[in-house]
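# sequence first, then the predicted structure:
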Amino acid sequence: MKYISALLLIIVCLAKAYANENAGHQAFAQQDYQSALTHYQSAYQQNPLASTLYNIAVCQFKLGQWQNAQTSFKQIKQQSGESDLINYNIAVTYKKLGNTERATELFENLVLFGENEQIVQLAGRQLDQLEFAEFDQQLNEQTAQAENSYPAWYLSTQLALGSDDNAVAISTERSSNKSDSLVEALVSAGYIGEQQTQQFWSINALLLKSKYQNNSDYDFSVMGLGAIKHFTFAGINQADNNDYFYAAANFEALSIAGNSYLNNTRLTLGYYYPLNTLQVIKVESQYKKSSAASSEYHYLAGDAWQHRVSWQLGDYNNRFKVTLDYTIDDRNDLTTEDSFTSYSANRHSIKLDKNVQLNHWLLNFSAQYKVSNYHDKHLYSDGSELLRKDNKLSLSQRTEYNLNNNWQLFLDVNWADNNSNSSTYSYQQTLLMFGVSFDL
C-alpha cells in the first residue's frame, strides 16, 4: 500500500508539472513572459527536466533578468553538457551584464570551434557589434573630451623614403623603365569649426613634394586648399539615421620637375546615408576644371565629371568598402602637324578596400580595376590609327604601427599593371614607401 501511495503521488506531481508546463507554453505564446516564468518554475519544482529549465532561462532572458538567465543556462550546461546554443546564450548574458571581455572570448570560441553553422554566424555578428560598440564608445569619449576645444586646429605630417622600379611620367602616362629612389614629404593642416556630424565644416591646406634622387624630371609637387560643409534639408534628411549632404571645394596647383604644370578646381556634392550602425552608403558627384599653368601642357587642360557610389561595412579600423566610379574626362588633347594623341576618355572602375585593426597595428588592403576607353583615335605620323583602350589593375597594402596617439610608422607597397592596346602605354610599376607620420 505504501508503494501504491508513492506511485500515486508521483503521478499527481507529473500531472501538475504537465499542466504548469502547458500553461507556461500558452502564456509564452501570448508574450506574457512573467506568467510563463511562474508556470515553468512550478513545473520544474514538480519535475526538474532540462527542457523546462531551458524555458525558464528563455523567459528570464526575455524579461531582462540577465544574471538569473545566465545562472539557468550554466545549470543546463552542467546537466546536459556542451552545446553551441547554450554557450551562445551564456555569451549574450555576459554582454548584457557589461562583461564584454568575457562575452568576446566566448563568441570567439564559438566562431573558431562551433559546429552549428547558424550559431557560428550569429556569434560572428555579435563580435562585429562588440567591436563597433567599443569604437563608438571611444569616439563618444573623444568627442566629449573635444567639445570644450572646438573650434580646433589640426596638423598632420608625413615623411617617407621610397623605391620606384619604373617611374611613370604623369604628363604623358608613359613609363621610363628607370629605377630610382625618392623622398616624399606631406604636410596638411586645417581648422574644424563645428564638431556636430550634420553641421560639420572645415577648411584645410596641404603640401606634397616627391623628389627623385637621379631623375628630377619625375619630381612632383601639389599645393592645395579646400573646404567642406555638411548640411541637411528639412523633409529629406532622416534625423534618426544621421544622414547628411555635403559640399566641398578644392584648388590644387601641380608642378613637375620644379615647373608649374596644371591648376585644378574641384567642386563636389555628396550624400552620406547610414543603413544601420554598421553599413553606410555614400553617393558623390564631382566636377573638375583643369587649366594649364604652362602652354606646354595645354593638351591636358579640360573638364571632367566623376560619379561615385561606395558601400562600407564596419567602422574605419575594421571596415570593408566597395567603390564604383565612372568618370567622363574631356581634355584638349595633343594635335601636331602630322599626329594626334587623345587624352580624353570615359573611365569606370571598381575598388575594394579592407582595413583590419590588430592592437597597435592597422592593415589596409586595396585592389582597383579600371577601364579607360578613349574618345578619339590616335593618329601617328606614318598615317596609322589606333583607338586606345587601357585596363589597369592596382594593388596596394599599407601597414601602420601606432607608437602612441601622435606618432605612427608605416610601410606602403603599391603595384600597378597597365595593359594597353598601345604598347607605348603598357607598363608595370612597383613603388615601396617607408616612413613616419605625426598627427596633432
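Sure, I can see it.

# C-alpha from now on. contacts and neighbour counts both.
Noted.

# which helices and strands does the longest helix along the chain pack with?
The longest helix of the chain (DSSP state H) is helix 117-146. Applying 3 or more CA pairs under 8 Å, 6 or more residues apart in numbering; DSSP states H and E, we find helix 117-146 packed against helix 84-96, helix 100-113.

# and here's the other structure:
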Amino acid sequence: MTLVHAPPLVIWPHPRKKRTHPTLKNTHSNLLAQCSCTRIGCSTGVYRRQPTTHGVYGTIGTFIYCLGRCDKIRCCPQVIDCASYNALHIPHLTAHSYASISPRLSFMTDSSSPRLPLELIRPIMERVEDRRALYLLSFTCRLFQYDAERLLYAAVIDLDFNHEEPLRQESFLRSINGAERLGPLVKIYSVVSIFSRDHAVRWNLLRSALKKMINLKILHFGEQNRKPAGDLILHAPFQLKKLSWHSENDDEIMRIILHQQKDLRVLHLMCKERTKPYDVATCPNLNSLVGNRHTISAFLPGRAVVNLSWLPDFSTSDPGSIKGMEMEFSRIKVLSLGGYLSRPSLMLIAHVLQSVEVLQLVAWAQEEECAIKNLPSLRELVLSTQWREANATRSRHRELVMGLFRDSRTLERVDVSYVGESTYDRWIRGSSRAKICSSFEVLGRFCF
C-alpha cells in the first residue's frame, strides 16, 4: 500500500495591499506556489490551483481559479488542504468567474489530488490557536464549518467589548442569538465586563444568549457593580460544573440559583457578613470552594470540600475562629491562603490540617515555618509573593527550602515566586538547584 503525504494546515500572514483583483490574485498565487496545497481561502475569495500548460497570475504550470467570495472583513489568507473532499466534481471555471461561498462551495473538490480523511483534518484543526484563523476557516467550506465553529465557540474566555477581534463580546452574543446551532457549542464562557453606555442592550443580549447555551459547564461572571445580576442565570437551561460569580447584592437570588445547580463542583463566591449558612442539600457535589471568611462559614459545614482557597477581603479583616468546622478543615487536601490583602495566619488552622497535601501561602511569614514542618501530610508547598514583598531574595528562600526538606518527612517539592517575575523556582527534594516553572503549571491545582 502506498502512503500519500497530504499537505498540512498552514496559517499565512497577508501583506497589506489594495483590494484590486489582480493584486490579490497575484498575492494568492504566490502563496500557492510556495506550498503543496491545492486551495487558498481568505476573506476576499477562495482560489484553486491545478496543473496546466500556461501560467496565469502564478508560476509556470499553475492556473488559478477564483471560486468565490467570503464576507467583507480584513483579508487574512488560510492555506488549506481542501483537496481531501473530492466527493463531487467542480465544473470548469474561468479565472474571472465568481460563485457564492455558501451551499455551492460547501464541497470544494479536486479529483486529481489525494484524499485526506476528515479524521486527520480534525486533529490538524485542533492545533490552530488563533481565533481569527478558526473564524475564517468556518467560512471556507461546509465540511470545515462544523469543526471550526465547534473549536471557536467551545471556550469563549478572552473576549472583551473593546477588543477588536471578529468575535468581540457583543458580536459573539449577537451570533449566539442569531444562530440556533451555535449556543449548544459553548462549554466555557467568561464575562469580564458589560458596563458601558449600551449597558441595557448588552445586558439583554447576554440574558438571551445564556438561555441558548444549554451545554455550558463553566461560567465566570466578573462584572462588579451594585446592580444585582443573578436573574441572568435564574432557571438556566444548563447544569454547571464550575461557577465563578463576582457580582454583588445577589445573596437571596443566589440561594435559588445554587439550589438548581445540582452538578456544581467548583464555586467561587464572595459572601457578606449577613449571609446565612446554606443548606447541605444545595450543591450536594461541591468539592472545591473559593471565597472569603463568610463564604467558608456559609458553605463548608456539612460538606466534603477537599480544595479550598481562602481569599481575604475588606469585609473580613478579622478571620475569626473556625470553631465548629474542625472536621471539615481536616478533610481538605489542597489549600490556598491569601490574596491581594493580608491573609489569616496559618497558625489559626494548622492544628486541624491533617490531610493537606498541597499548600499555597501568599506572603509567607517567618513564624509559620514551624507550622509548615508539622503538617503531617504535606507534599507540595507553594510560596507566592505579594505585591509588597520586595525584600524576598533567592538566597533567603534557598536556606528556608533546605531547612523545610530537612525537618519535614513528607515534603517533596517547594515552589517559590518573586516580585516582578511571572515564573516560579521549583525545588525538588534531593536537588541542588531549582528549575523554572510557569505560573500556570504551579497554580493550576488551586481554584481561583
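Sure thing, it's come through. Here the structure is a predicted model, which means the values were calculated and not measured.

# let me see the TM-score of these two.
Put the two chains on top of each other and the TM-score (TM-score structural alignment, normalised by the length of structure 1) is 0.26; 199 aligned residues with a CA RMSD of 7.5 Å.

# picking that back up, what comes up buried for the longest helix of structure 1?
Ile119, Val120, Ala123, Gly124, Gln126, Leu127, Asp128, Leu130, Glu131, Phe132, Phe135 (16 or more other CA atoms under 10 Å).

# want to throw these into CSV with distance to Gly435 of structure 1?
CSV is the format used below for these (distance: CA to CA, whole Å):
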residue, distance to Gly435 of structure 1
Ile119, 43
Val120, 40
Ala123, 38
Gly124, 35
Gln126, 36
Leu127, 33
Asp128, 31
Leu130, 33
Glu131, 29
Phe132, 29
Phe135, 27
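
# just give me the closest of those residues to Lys282 of structure 1.
Using CA to CA, Phe132 comes nearest to Lys282 of structure 1 of the buried residues of helix 117-146 of structure 1, at 19.2 Å.

# the closest one and Gln279 of structure 1: what is the separation?
From Phe132 of structure 1 across to Gln279 of structure 1, the span is 11 Å (CA to CA, to the nearest Å).

# quickly find the element holding Thr327 of structure 1.
Element membership of Thr327 of structure 1, judged by DSSP states H and E, is strand 320-331.

# quick one: contacts of whichever helix or strand comes after the longest helix of structure 1?
Beyond helix 117-146 of structure 1 on the C-terminal side, the first helix or strand identified by DSSP H and E is strand 152-164. If you take CA atoms under 8 Å, 6 or more residues apart in numbering as the criterion, strand 152-164 of structure 1 is touched by 179-193, 429-440.

# so of the helices and strands packed on helix 117-146 of structure 1, which one's packed in deepest?
Compared across those, helix 84-96 shows the largest average neighbour count, a mean of 21 (mean count of other CA atoms under 10 Å).

# okay, the angle between that helix and helix 100-113?
For helix 84-96 of structure 1 against helix 100-113, the angle between stretch directions is 160 degrees (axes from the mean of the first three to the mean of the last three CA atoms, to 10 degrees).

# off-centre distance for helix 84-96 of structure 1?
Here helix 84-96 of structure 1 is found 28 Å from its chain centre; the criterion is CA atoms, centre = their mean, to the nearest Å.

# which neighbouring elements make contact with that helix?
In terms of contacts (3+ CA pairs under 8 Å, 6+ apart), helix 84-96 of structure 1 is packed against helix 66-80, helix 100-113, helix 117-146.

# relative to helix 66-80, how tilted is it?
Using the same axes, to 10 degrees: helix 84-96 of structure 1 against helix 66-80 is 160 degrees.

# contacts for helix 84-96 of structure 1, please.
61, 66-67, 69-70, 73-74, 76-77, 100, 102-104, 106-107, 110, 114-116, 119, 123.

# how many neighbours does Ile328 of structure 1 have?
By other CA atoms under 10 Å, 20 other residues sit near Ile328 of structure 1.

# give me the number of residues near the spatially closest residue to it that is not a sequence neighbour?
Spatial nearest neighbour of Ile328 of structure 1, chain neighbours left out: Asn346 (4.6 Å); criterion: CA to CA, 6 or more residues apart in numbering. Here the number of neighbours of Asn346 of structure 1 (other CA under 10 Å) works out to 18.

# thought Asn346 of structure 1 was touching His307?
No: if you go by CA atoms under 8 Å, Asn346 of structure 1 and His307 don't touch, sitting 11.5 Å apart.
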